[in-house]
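J.: Structure here, sequence nowhere to be found:
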């Protein structure tokens, strides 16, 4: 007999409320922390494991691949079997995969463990917010989500510092092993204090076929881009196209699809996700290339390279909520247009990062402008995606946008090194990487500009408050 789910029974300010927020924050913060520290460690990992650039791309992308492919399925599992239960499964799986990452003797094992980490992340990431949504009484949900997102921002803020410090003073392996004690605390709190909730109307059929096809399509696309010029790359491209088409066919015909295709009939929803794909692709590429440029060409150690992007997080902490309030007053088109354009300007300002880099002159102005644009854009984008979907599809809409953002970063990091002529061991060659860096930053600025133009021409300017959508007080994830 299935256990009875408790829905909407927890209040803010109570021990139970604090426990739910703590468990959700620790779990999602663990996944977020891991995402921010890996880029800082890539150069050191490459040297220690004798990894090629393609292998380092897979280290960064393996997690994103399985996360983007399975996050919608993870949300469905939580709705059906219990949000807390699936969240705990994901946390345990993420921790176990993290231990494997830290023990990896070669790049192949590390890549496989990163793929497993993404599976755990796909279970715990949607579950963290769903636990809050289901456990708290309706009047306290907005405050609980605000606390969750604000505390999550702290994980983003300390990520580069923690990662850089561990790489510099201990070992890159500790950026993964640190997840184990965090996971233990998270599971204990969740099991003891978080009530179980589920959706009584959840799908009774799990779309495993759709999940497999999505994973194969994204994986084959990434392989074709990363291994471009190799003998198997064309075949991977063919597999990517075939499985992508089959995915659309399956999602259209299956009784309870992982992805409801009719949600894309709304022009604003489709345009918002197209803009998300472009902007988050550029975001992933900028942070990937900047971190390696500072270490390979600029001579920064891991800690200094990690701290270099801290202004982005500070801008998000201080200004993301203001961007949301601006969109509430004037509509989303202006912030969703000018946010990416400001990010593009910041990207171009960082073209001067070279062997003689001066942080205050070459990095700080550009990375700060980049962060200002991101803070202007993120909250309006989230609210617009949710406002464009019917209320009963809000969870799907959020999951789709999350998956699109991860897929954008995944494919940009896979494609750009090939497009700028970087491959093999050249990521460790200052001369070769320096030339590729400039081309990559210009390409990223072009993606950001395209995202701004999509917003200007395709996003309606309806004031978001008209649909009663509450904009987040802050955002814990970028």
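T.: The structure has been received and is ready for your questions. Everything quoted here is computed from the prediction, not taken from an experiment.

J.: going forward, measure contacts between C-alpha atoms and count neighbours the same way
T.: Noted.

J.: Now do the buried residues in the longest helix seen in the chain.
T.: The longest helix of the chain (DSSP state H) is helix 15-49. The neighbour-count check on helix 15-49 (16 or more other Cα atoms under 10 Å) flags 16-46 as buried.

J.: Stretch 103-115 now?
T.: 103, 104, 107, 110, 111, 112, 113, 114, 115.

J.: what sits up against that stretch?
T.: 49-51, 55-56, 58-59, 62-66, 97-98, 100-102, 173 (Cα atoms under 8 Å, 6 or more residues apart in numbering).

J.: repeat that for 7 Å
T.: Identification of contacts with stretch 103-115 by Cα atoms under 7 Å, 6 or more residues apart in numbering yields 49, 51, 55, 58, 59, 62, 63, 66, 97, 100, 101.

J.: What is the neighbour count of the fifth one?
T.: It stands for residue 59. 27 (other Cα atoms under 10 Å).

J.: Could you tell me which residues make contact with it?
T.: Applying Cα under 7 Å, 6+ apart, the residues near residue 59 are 110, 111, 114.

J.: Could you measure from residue 45 over to residue 172?
T.: As judged by Cα to Cα, to the nearest Å, residue 45 and residue 172 stand 7 Å apart.

J.: Mark which of the contacts of residue 59 are part of helices, please.
T.: 110, 111, 114.

J.: out of the residues you listed, who's nearest residue 166?
T.: residue 110 (17.8 Å; Cα to Cα).

J.: quick one: stretch 298-314 to chain centroid distance?
T.: 19 Å (Cα atoms, centre = their mean, to the nearest Å).

J.: residues in contact with stretch 84-101?
T.: Contacts for stretch 84-101 (Cα under 7 Å, 6+ apart): 27, 77-78, 110, 113-114, 116-117, 120-121, 123-124, 127-128, 131, 176-177, 179-180, 183, 187, 190, 196-197.

J.: Could you do stretch 280-291 as well?
T.: Contacts of stretch 280-291 (Cα under 7 Å, 6+ apart): 39-40, 305, 405, 408-409, 412-413, 437, 441, 444, 447-448.

J.: 6 Å - rerun?
T.: 305, 405, 408, 409, 412, 413, 444 (Cα atoms under 6 Å, 6 or more residues apart in numbering).

J.: Switch those residues over to a markdown table; also include distance to residue 218.
T.: Below are the contacts of stretch 280-291 laid out as a markdown table (distance: Cα to Cα, whole Å):
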| residue | distance to residue 218 |
| --- | --- |
| 305 | 30 |
| 405 | 13 |
| 408 | 11 |
| 409 | 12 |
| 412 | 12 |
| 413 | 13 |
| 444 | 21 |
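
J.: Below is an additional structure, to be compared with the one above:
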């Protein structure tokens, strides 16, 4: 296939289509976290159902994202990218129209399938549209614009939920319709050379085993009363997945990548760090809205520093990683995140959002700004030539799986710390007992996240050792 599958005049249009589509996927989790308290109230969802509303999306996305990349190679990147947008927008409209928690969970799972097809194609289309000499600048524009929209997404979501009345949270999902249609219109007919490769295999058995194993694992971690056989079935499915991947002619996950110590340790750092991040950022809005009298729009003040600092610091952090190595920056950044979440643990009983919580999340944003680019660089360093795309896909999948497990397990931790009193964790109330129990519950979440981030800092030091 030629270096570029599109005409020069179409490249910038393809770039904007990729930005619009990737932005929908990037902002989904943060916007949904902000809208969760309103959704729980409107749908009558329990804490476990609220966990599944987010976990269903992460489950299908993390299990299928590697297959999505292979499907693009097989059937054409633009075709799979466009199909992903259609599925994602359809799932978003189903979310906006949901009347029960079960309908919302199903719609979120559909969105995850769409994202798994759409997200890998976004960067791949930009890479294929531009010749090598111009590719770096184009990917830089893609990353910068995606970071900006990721930062603005929670603000729009907070505005809709705060000022939109009973349909405010539904508007959050409906927003994806014009974005998706615009991306489809931009991409239409502009990639005539993107015909795919009929010989490329798509690992559907691996995708099925991964989905089954991760889904059963999420069930065990979310439901305290899950039967014992579910845990055994989860382990058997995941073991079967690993065995199949070692034998499959075209595996979605090439296990040989993990023989490289840098790659293996980097992905372990990714897992524990994103476990910490996802747990806090999912349960923080629920805590702030239900007990600290903070509006969904005000909650975005805890998200903005993270998005902004990652956008501002990623480029200089990448240059510093090239000069001093990724390990020291990853360790320093992870240590800052651990300190920030320890602060949230200490201050959670006070419920002082503006004076204590926001400064802590800003400190976490500073740490993540130092980590994200070196973490990506280390993952790429650990891959052989020609496998950088696969390495990037694995690293992204590991981050999604970490979020899935964190939300499931941290919900159990929060519910246990809250206790059995009414109204329950994440339900709005103003009694002293509820405020104290909510502070204790979120404090337990923050403490667990702090310990995981500290573990990431220790593991990152292993990446600093010279590779032979």
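T.: Okay, I see it. Here the structure is a predicted model, which is why all the values come from computation and not from measurement.

J.: What's the separation between residue 456 of structure 1 and residue 385 of structure 1?
T.: Residue 456 of structure 1 is 15 Å from residue 385 of structure 1, where distance means Cα to Cα.

J.: typo on my end, residue 372 of structure 1
T.: 21 Å.

J.: Between those two, point out the one with more neighbours.
T.: residue 372 (26 against 21).

J.: and that one, what pairs with it in structure 2?
T.: Alignment note: residue 372 of structure 1 maps to residue 366 in structure 2; criterion TM-score structural alignment.

J.: neighbouring contacts of the one helix or strand that match maps to?
T.: Here residue 366 of structure 2, judged by DSSP states H and E, is contained in helix 358-381. Contact with helix 358-381 of structure 2 is made by 263, 266, 302, 305-306, 309-310, 313-314, 317-318, 321, 326, 329-330, 333-334, 336-337, 340, 388, as judged by Cα under 6 Å, 6+ apart.

J.: what's the mean deviation for it versus structure 1?
T.: In the superposition against structure 1, helix 358-381 of structure 2 averages 0.8 Å from its aligned positions (mean Cα distance after the TM-score superposition for structure 1).

J.: middle-most residue in structure 2, spatially?
T.: Centroid-nearest residue in structure 2, with Cα atoms, centre = their mean: residue 400, separated by 5.1 Å.

J.: wait, that residue sits on residue 62?
T.: Yes: taking contacts as Cα atoms under 6 Å, residue 400 of structure 2 lies within contact range of residue 62: 5.2 Å.

J.: circling back to that earlier point, and the helix or strand the residue nearest to the centre of structure 2 falls within, what does it pack against?
T.: Under the criterion DSSP H and E, the helix or strand holding residue 400 of structure 2 is helix 388-418. Helices and strands touching helix 388-418 of structure 2, as assessed by 3 or more Cα pairs under 6 Å, 6 or more residues apart in numbering; DSSP states H and E, comprise helix 47-75, helix 204-222, helix 261-291, helix 432-463.

J.: will you turn the ones you listed into JSON lines that also has distance to residue 346 of structure 2?
T.: Shown next, in JSON lines, are those (distance: least, Cα to Cα, whole Å):
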{"stretch": "helix 47-75", "distance to residue 346 of structure 2": "24"}
{"stretch": "helix 204-222", "distance to residue 346 of structure 2": "26"}
{"stretch": "helix 261-291", "distance to residue 346 of structure 2": "14"}
{"stretch": "helix 432-463", "distance to residue 346 of structure 2": "7"}
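
J.: Just tell me what residue 159 of structure 2 corresponds to in structure 1.
T.: Following TM-score structural alignment, the counterpart assigned to residue 159 of structure 2 within structure 1 is residue 165.

J.: give me every residue that touches that match.
T.: Per Cα under 6 Å, 6+ apart, neighbours of residue 165 of structure 1: residue 303.

J.: Map residue 392 of structure 1 onto structure 2.
T.: Checking TM-score structural alignment: residue 392 of structure 1 goes with residue 386.

J.: ditto for residue 311 of structure 1
T.: Aligned partner of residue 311 of structure 1 by TM-score structural alignment: residue 305.

J.: and what of residue 255 of structure 1?
T.: So residue 255 of structure 1 corresponds to residue 249, using TM-score structural alignment.

J.: same thing with residue 99 of structure 1?
T.: Using TM-score structural alignment, residue 99 of structure 1 pairs with residue 93 in structure 2.

J.: Helix, strand or coil: sort out its match for me.
T.: Recorded secondary structure, residue 93 of structure 2: helix (DSSP: H, G, I helix; E, B strand; the rest coil).

J.: Tell me which residue of structure 2 lines up with residue 83 of structure 1.
T.: Checking TM-score structural alignment: residue 83 of structure 1 goes with residue 77.

J.: do residue 234 of structure 1 as well
T.: By TM-score structural alignment, residue 234 of structure 1 lines up with residue 228 in structure 2.

J.: And its match, how far from residue 411 of structure 2?
T.: Residue 228 of structure 2 is 19 Å from residue 411 of structure 2, by Cα to Cα.

J.: Which of those two has more residues huddled nearby?
T.: Neighbours around residue 228 of structure 2 and residue 411, counted as other Cα under 10 Å, are more numerous at residue 411. The numbers are 26 against 9.

J.: Quick one: map the more buried one onto structure 1.
T.: Counting by TM-score structural alignment, the partner of residue 411 of structure 2 is residue 417.

J.: Spatially, and excluding backbone neighbours, which residue is closest to that match.
T.: Among residues not flanking residue 417 of structure 1 along the chain, residue 423 sits closest, at 6.8 Å (Cα to Cα, 6 or more residues apart in numbering).

J.: Same check on residue 273 of structure 1?
T.: residue 401 (6.1 Å).

J.: What is the neighbour count of residue 177 of structure 2?
T.: 17.

J.: Which helix or which strand is home to it?
T.: Counting by DSSP H and E, residue 177 of structure 2 is found in helix 176-187.

J.: ok, and what's touching that helix?
T.: By Cα under 6 Å, 6+ apart, helix 176-187 of structure 2 touches 14, 17, 89.
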